[in-house]
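>>> pasting the structure only:
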C-alpha cells in the first residue's frame, strides 16, 4: 500500500520530465564535412574563427562564414558557400570538403594554408569559384580541376605552386578568370588550349618562371578584357602578331621578359604604351625608344674588332710588315670615325643656325608672328620617345624639306588667359608619345616650371580652313566640366596644327571608366 502511494506521487513528475525532454537531432552530413576543416586548422588560430562551430548543432547554417540555401530534393538547407578569408589560419585543406555536393563558392584567401590541393576537392561538382590566393599552398595544379563543369573563377595567386600549367585547362569551358600569378610555375605556356576558352575575361600568369614563346592562339581570346598579364617571367622569342587581334581595350603587360624583335604595329598594339614592354632588352620599335635598324655603333664596333685582332696577332708574334699594315688600318679607321664626327658637328651647327627660335613669344599674348622650323621639327612624326632642343631635329620633322618657313606665319592663341608660358619652353621641353590615332599623335610635354601638358599634333593646317578651325576650338574652349579635359591653347600655321590641353595622369578613359588606375 505504501509502495503504490509512492509510485502515484512520482508518476506525474516522471511524465512531466518526459514531456520536457524532446527528441534529439544529430549534426547534418554537411556540418560533419565542415568540422573536418575546423580540425585541419591549428587550434590556437581556430579559436577566434570557429567559436560557434558546434557539433551539437543540427545544422551548420548559422556558423561563421557558412552560407546555406534550400535546394530541391533536400528537406534541409544545404551548404553552398564557405567564406573564411583573412583569418591568418594555419592548416591544410581537407579532402572531406569534396563531399559538399552543393558547394558553389569557397574563399579561403589571406590565410596560411599549406600543402597541396586534394584531388577529392573537385568531387564537389557544383563549385564555380575557388579563391585560395594569398596562402602557402604548394605542389602542382591538378589536371582534374576541370572535372568541375561549372568552374568560372580560379584564383591561386601568391602561393608556392610548382610544375607546368596543365594543358587540360582546355576542358574548363566555362572558365572566366584564371589567375595564377606569383607562384613558381615553370615550363612553357601551353599552346592550343586558349581558343576553346571562349568565356575567359581575365588571364594573369605574371611573376612565375615560365619560359618559351608566347602561344599564337592567345590572340583568339576575344572575350578578354582588362590586362593580359605575362610580366616577370622568362618568355623569349618574338611577340606574336596575333595578339593584335585581341579587343582594342586590352592592355598588355609583357614587362621583364626576354622577348626580342620588333613590336607589331597592328590592331590592339596601337593602344599600348612603352610601359607594357619595359625590360625586354632585345625588343625594338614603337612605342619604345629603340629603333630596330640602328647601325650607328658599327664604325666603333669595327674599330674595336681591329684593335682586338691587332692585339691578338701581336701576342702571336707577327712579322714587321703585317704589323705595319694593321697599324695603317687602325689609323684609317680612326680617321674615318673622326671625319664622320666632324661632319655631323658642322652639320648640326649649320642646322642650329638655320632658324632662330629665341623670340620670347608668350603663349597667351595672341600675337601673330613667325614660327621657325624648330617647332615643326620639335614634334617628330615618328612614334618614339624623344628629347629635343632648338633645331636639334631639323631634318626629322614634318615639312623639313622646305628648308625653313620663309613667309609662313603661325598664330599662338590662349583659350585660358591665365595660362601663359614662353614659346621656348615648349620648343625645348621633353616630349613623350602617349598614343596615336586617326586624329594625330598625342605627346606629354613637361614645361620648364615642371607643369605637364598634353599636346595633340593634328598635322597641316590649310589656309582656307583657319576661321572654321579657330571658331570650333574657341567653342570647345568654353566648355567647362569636371569630367571634360580642358583646352588651354592652340597653335595654327599653314602646315601645322597643335592643341595644348591639361595632362591627366592615371591611365586613359577606359581605365577611368572601369575604376582601374595603374601606377606609373
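That came through, no problem. Computed from a prediction, not measured in an experiment: that's the story for all the values here. Numbers count the residues shown, from 1 in each chain.
>>> Only C-alpha atoms from now on, for both contacts and neighbour counts.
Fine.
>>> residues contacting residue 299?
Each residue near residue 299 by C-alpha atoms under 8 Å, 6 or more residues apart in numbering is listed here: 333, 337.
>>> redo that, cut-off 10 Å
By C-alpha atoms under 10 Å, 6 or more residues apart in numbering, the contact list for residue 299 reads 305, 333-334, 336-337, 340.
>>> which pair in those spans the largest distance?
Greatest spatial distance among these (C-alpha to C-alpha): 305 and 340, at 18.7 Å.
>>> mind listing the strands for the stretch 351-500 of the chain?
368-369, 386-387, 410-414, 430-437, 440-446, 452-459, 487-493, 496-502 (DSSP state E, counting those that start in this stretch).
>>> Out of these, the one nearest residue 313 is which?
Across the strands of the stretch 351-500 of the chain, closest to residue 313 is strand 386-387 (C-alpha to C-alpha), at 43.1 Å.
>>> rewinding a little: in helices only, show me the contacts of residue 299.
Among the contacts of residue 299, the subset assigned to helices under DSSP state H consists of 305, 333-334, 336-337, 340.
>>> Near residue 33, how many other residues are there?
17 (other C-alpha atoms under 10 Å).
>>> And the one 5 residues further on, by the same measure?
Neighbouring residues of residue 38 were enumerated by other C-alpha under 10 Å; the total is 18.
>>> now it: how far from residue 301?
68 Å (C-alpha to C-alpha, to the nearest Å).
>>> Then residue 264?
Residue 264 is 29 Å from residue 301, by C-alpha to C-alpha.
>>> alright, now check it against this:
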C-alpha cells in the first residue's frame, strides 16, 4: 500500500512539472521560437527568455501592455541566425527593432501578418531577396528602415498601401527597376525618403514633387536614374535637400522652387546634366528659352533696306586734329587729378603722424568694413525675420561706448581662457569659462555635436540666401546651463575678411592632399578653415562642413587640430587599434559597445567632412541626419 502511494505521488509531481513547463502563453511561445532561430547570442541578450515563464513580459528587450507584447527591441547585440516567421503572430506588436545584428536569409512573408506594426527597423543586417508582397498588410506602418542589407528586386507596389508611412529608408541595398508612379499620391505623409546606393533606374517619377510633407533630405544618389530632372521636384519645400548625385541624368537642371540655389554638389556625377549651377552650359539653352527683350544690336548692324545704326545721315565725323586734342586734354586732366590726390594724401598722413607724436586724441586707426544692424519690427519686409541682419551701405562712425556694448558679454581673458557673462532665464547672472580638467562624457559630447550640426543646418537653409558662417571653431560654440550648443560670431569672419584680416596663402600653406602643417607657422584656428577659403573669395557652405569635420575629429580623438586629418588618415591606413585613435578619457569611460560604435560613426562622418574634394563633401543636412541616426548613448 505504501509503495502504491509513493508511486501515485511521483506521478502527480511529474504531471505538475509538465503543467509548469507548458504554462507559457502563445505570444511567449512565438518569441521562444524566435530565440531558437538564433544561432549565436554572444552577449547573452536572450538569457532570461525561459520557457517555464507564464508570460514573456519580464524578458529582456520585451515591452508589454496589458499582458500583450507591444515592442521588441534587440539592437546591436551581434545576434546571428534567421528571422522566425512566428513574430507575425504577435497581433499587438507595434515596434520591432533588430538593427545592427548579423541576421540573414529572406524576410518571411508571415512576418507581415503583424498588422499593428508602426515601426519596423532591420537596418544593418544581411537580409537578402525581394520584399514580400505582404508588406502591404502593414497599414499602420509609420517607419520602415531596411537600409544596409542585401535586399534585391523591385520597389514593392504593395508598399503604396502603407499610407501612414512617414520614414522610408531602402538605402545601401541591391534594389533595381523603376520607381512606380504613385509614391507621391499615396505616401503623402512621407517626411524622409532614402533610396541611395541601389540600382534603381528609369526616369524619376513626376509625382515625387507632390510629397509636400518632406523634411530633411530626399536621397536618390548613387543609382541608375536617367532622363531629365522633373521640374515638379521644385514643388518640394525649399528646406528639402534633393540629392541626385551619381546617376545618369541628362538635360538642363530646372531652376524653380526647391531646385533653385542648389550648389553643384547636389548634381555631380551626372555627365549629361547642364546649365546652372554646373559649369557645363546647355548648347540649346537659347533655343529652349528665347529672350524676352530685343537682342543687342552691334554697331553698323544692317537693318532692312540696307540701313545701319552706325551713323546718322549727313554726319561727317571728327577730324584727326580734333581727336588728338581730346586725347591730349584727357591725359593732362588725369595727371592733374593724380597730383592733387597724392598731395592730399601726403598732407593727411603728416597730420596723423603729428597727432600721434603729440599724444592728441583722435589718433586712432580707421578701418573700412561692412556694418550691420538688427532690423526693427516696423521696418521688416514681408519675408524677413525678427532678428534679420540688415546691411548698412552708409558710412557709420562708432564711439568707444558703442564698441564696448558690442563686447559687453566678454568679461576678460585669463590663463584659463575667455570669461563670459551669462544671464539665465531667471535673471541670475553668471561668469562662465571653458571647462577645465573634467572631460565631458561621450553622451554629452554627442549631444553638443548634434546641436551644432542642427544650428549649421538652420544657418544654411533658413533662407534662400544660404548663409555661410565662415569662421566655425570651438571658441565660437557656446554652451548654456543645459549644455545646449549655441553658435556665435556669425558673420564676423566676413567682416574680418573685408578689413584685411584674412591669413594669406603665404602664411597658411595647407593643401588637402600631401599637405603639411607646422604649429610654428600656422595658428591653431587656421586649421579649422577650409584650404580653399584662402584662395576663393566667394564663401561656400562647404567651408563650414570642413570646419565642423575638424571639430568632430578633435572631439573624438582629443588631439590638437593641427595636421589632425593626415594623422587620422595615417592611422586608418596602418590599421592602428582604436585605442590609439580615440580620446584616452573616452576609452577610460568604457561606455560599452554601443558608445564605441557611435564614436566610430562620428569618426567616419568627420573624414567625409574633411575630404580632399569639396564636391564630394556631404551637406550639413546630410551630416545632421547621419548623426541623428547613430545609436543613442542612453535609452
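Everything's here; your move. Please read all numbers here as calculations on a predicted model, not as lab measurements.
>>> Let me see the TM-score of these two.
Aligned and superposed, the two chains score 0.57 in TM-score terms (TM-score structural alignment, normalised by the length of structure 1); 336 aligned residues with a C-alpha RMSD of 4.2 Å.
>>> which of the ones in helices among the contacts of residue 299 of structure 1 count as buried?
Buried by 16 or more other C-alpha atoms under 10 Å: residue 333, out of those.
>>> The ones in helices among the contacts of residue 299 of structure 1 into TSV, with extra columns for distance to residue 212 of structure 1?
TSV is the format used below for those (distance: C-alpha to C-alpha, whole Å):
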residue	distance to residue 212 of structure 1
305	33
333	41
334	42
336	43
337	41
340	42
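>>> Closest one of the ones in helices among the contacts of residue 299 of structure 1 to residue 478 of structure 1?
residue 340 (53.1 Å).
>>> Need the counterpart of the closest one in structure 2.
Residue correspondence to structure 2 (TM-score structural alignment): residue 340 of structure 1 is left unmatched.
>>> For residue 340 of structure 1, give me its contacts.
With the criterion set at C-alpha under 10 Å, 6+ apart, residue 340 of structure 1 makes contact with 299, 334.
>>> So which residues lie in contact with stretch 2-18 of structure 1, not counting its own?
Contacts of stretch 2-18 of structure 1 (C-alpha under 10 Å, 6+ apart): none.
>>> Which residue in structure 1 aligns with residue 115 of structure 2?
Under TM-score structural alignment, residue 115 of structure 2 pairs with residue 125 in structure 1.
>>> Which residue, other than its chain neighbours, is closest to that match?
residue 148 (5.0 Å; C-alpha to C-alpha, 6 or more residues apart in numbering).
>>> how about the helices in the stretch 51-200 of structure 1?
Assigned by DSSP state H, counting those that start in this stretch, the stretch 51-200 of structure 1 shows no helices.
>>> Tell me where structure 2 has helices.
Taking DSSP H as the criterion, structure 2 carries its helices at 2-21, 26-36, 183-186, 285-288, 320-358, 400-406, 442-461, 492-498, 541-557, 564-573, 578-581, 584-589, 593-609, 620-628.
>>> which residue numbers in structure 1 go with the second one?
Looking back up the chat, that one is helix 26-36 of structure 2. Helix 26-36 of structure 2 corresponds to residues 29-39 in structure 1, going by TM-score structural alignment.
>>> so how far does the matching stretch sit from its counterpart in structure 2?
Superposing on structure 2 and averaging over aligned pairs (mean C-alpha distance after the TM-score superposition for structure 1), stretch 29-39 of structure 1 comes out at 0.6 Å.
>>> From the chain's centroid, how far away is that stretch?
40 Å (C-alpha atoms, centre = their mean, to the nearest Å).
>>> contact partners of it?
26, 46-47, 49-50, 53-55, 57-61, 63, 66, 77-80, 82, 91-103.
>>> Counting neighbours, go ahead and name the busier of residue 264 and residue 301 of structure 1.
Neighbour totals were compared for residue 264 of structure 1 and residue 301, and residue 264 leads with 19 against 11 (other C-alpha under 10 Å).
>>> Residue in structure 2 paired with the more buried one?
By TM-score structural alignment, residue 264 of structure 1 lines up with residue 254.
>>> Residue 93 of structure 1 too?
Using TM-score structural alignment, residue 93 of structure 1 pairs with residue 83 in structure 2.
>>> surely its match meets residue 37?
Yes. If you go by C-alpha atoms under 10 Å, residue 83 of structure 2 and residue 37 touch, sitting 6.9 Å apart.
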